[in-house]
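Peer 1: turn this into a model:
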Amino acid sequence: MSRLHASLLLSSALILGSVSAHAALPDEATLYKNPQCGCCDAYARHLEELGVEVTIVDDVELGDIKQQAGVPYGLGSCHTIEMGEYWIEGHVPMEAVQALFEQQPDIDGIGLAGMPIGTPGMPGPQEAPYNVYAFTDQENAPFMTLAP
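Peer 2: Below is the predicted model:
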């Protein structure tokens, strides 16, 4: 195999690898939020930049949505997203969202409690590790930790 062919194969593999990482995300998502929350809109725009069509619903009782999703008490955030077969609670970084859809674990969803600085929709640098949790039926377990 010539060097040119090897380079072309490697380039193609890298391009396809980056496409497949984004291809793991569903095409659509529904984001449930409070009508006054601007950071939730910024998170939706972030998803849209990745090719996900986002429907925003801001006229629903968020507590009911969080209960339906199985979000553990005390680990909620300002918005809840229904995406594919999963729920995403709060400002979860895309690295964790992509890992969720690549791994497809048998859980209800993942979340990041609060509104940490440096996450999508929350401006500023990451100041501490993000402890992303997995949840099912209001019970949580560690999913992944993202270091600053």
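
Peer 1: could you use CA atoms for every contact and neighbour count after this?
Peer 2: Fine.

Peer 1: how far off centre is the helix or strand hosting residue 110?
Peer 2: Assigned by DSSP states H and E, residue 110 belongs to strand 109-111. Taking C-alpha atoms, centre = their mean, to the nearest Å, the mean C-alpha location of strand 109-111 is offset from the chain mean by 8 Å.

Peer 1: same thing with stretch 43-55?
Peer 2: 10 Å.

Peer 1: next one: stretch 125-139
Peer 2: 11 Å.

Peer 1: first to last residue in that stretch, what's the distance?
Peer 2: 30 Å (C-alpha to C-alpha, to the nearest Å).

Peer 1: how long is stretch 28-39 end to end?
Peer 2: Terminal residues of stretch 28-39 are spaced 19 Å apart (C-alpha to C-alpha).

Peer 1: residues contacting the residue most central in space within the chain?
Peer 2: Nearest to the mean C-alpha position of the chain, counting by C-alpha atoms, centre = their mean, stands residue 97 at 3.5 Å. Contacts for residue 97 (C-alpha atoms under 8 Å, 6 or more residues apart in numbering) come out as 88, 110.

Peer 1: to compare with the earlier structure, here is another sequence to fold:
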Amino acid sequence: MSNTATHLPSDLPRRRLMTGIAASLALAAVPALASKPEKIAVEVWKDPNCGCCVDWIKHMEDNGFTVTVHDSGNTTARAKLGLPTRLGSCHTALVGNYLLEGHVPASDVHKLLKQKPKALGLTVPGMPVGSPGMDGPDYGGRKDPYDVLLVTRNLMNSDVSTSVFTSYR
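Peer 2: Here you go, the predicted model:
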């Protein structure tokens, strides 16, 4: 019987070390992959020709949202979701059970979804320059002050009221 058949190859300890390192690296990556948050679905109704809406959608996608777009205008969607015209803007969105109207920053949407207040949602009435989607190069870095409003509905009489959710100054 030959001795070479019973001896381990001289590079076996090196192979074991390399296999161990590879396994450790793979296991270290698993929590990072597992903890990567799922993208949050947002449905948006907008005018097909609105460029600032497209910019807001990109802002949302860059901040952890996946967006489905309806280029059919937003007046009907806004009305169905119960938001008065006086609180309107150029696009209406739905995330979870909350409406979003206008150029609401993604950070406020994340905050809303974390806090889960009893509310219809958030609105940025009008189209304030400097808000997400209204902050492109055409505006020359201008940033007007604006408020993100939390919209609530009185269950007794269906009146809609607002309070400042976040103020940008």
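
Peer 1: just give me the match in structure 2 for the residue nearest to the centre of structure 1.
Peer 2: Counting by TM-score structural alignment, residue 97 of structure 1 corresponds to residue 109 in structure 2.

Peer 1: hmm, who's touching the strand holding residue 110 of structure 1?
Peer 2: For strand 109-111 of structure 1, contacts defined as C-alpha under 8 Å, 6+ apart pick out 69, 71, 75-76, 86-92, 97, 100, 132-136, 143.

Peer 1: now do stretch 113-120 of structure 2
Peer 2: With C-alpha under 8 Å, 6+ apart as the test, stretch 113-120 of structure 2 has contacts from 82, 96, 97, 98, 99, 150, 151, 152, 153.

Peer 1: and the helices in structure 1?
Peer 2: 3-23, 38-49, 62-69, 94-103 (DSSP state H).

Peer 1: tabulate those in TSV, adding columns for distance to residue 113 of structure 1.
Peer 2: Output for the helices of structure 1, formatted as TSV (distance: least, C-alpha to C-alpha, whole Å):
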stretch	distance to residue 113 of structure 1
helix 3-23	24
helix 38-49	14
helix 62-69	12
helix 94-103	14
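
Peer 1: nearest to residue 120 of structure 1, out of those?
Peer 2: Across these, residue 120 of structure 1 has its closest neighbour in helix 38-49 (5.4 Å, C-alpha to C-alpha).

Peer 1: pull up the aligned stretch in structure 2 for the closest one.
Peer 2: Counting by TM-score structural alignment, helix 38-49 of structure 1 corresponds to residues 51-62.

Peer 1: contact partners of that stretch?
Peer 2: Applying C-alpha under 8 Å, 6+ apart, the contact partners of stretch 51-62 of structure 2 are 46, 66, 67, 90, 91, 103, 105, 106, 132, 133, 134.

Peer 1: 10 Å instead?
Peer 2: The list of residues contacting stretch 51-62 of structure 2 from outside it, by C-alpha atoms under 10 Å, 6 or more residues apart in numbering, reads 39-48, 63, 65-69, 90-92, 102-107, 109, 127, 131-136.

Peer 1: what's around the residue opposite residue 40 of structure 2 in structure 1 once aligned, how many residues?
Peer 2: Residue 40 of structure 2 maps onto residue 27 of structure 1 when the alignment is built from TM-score structural alignment. As a burial measure, residue 27 of structure 1 scores 15 neighbours (other C-alpha atoms under 10 Å).

Peer 1: burial measure for residue 47 of structure 1, as a count.
Peer 2: Per other C-alpha under 10 Å, the neighbour tally for residue 47 of structure 1 reads 19.

Peer 1: for the one 10 residues further on, same thing?
Peer 2: One way to gauge burial is a neighbour count; for residue 57 of structure 1, by other C-alpha under 10 Å, it gives 15.
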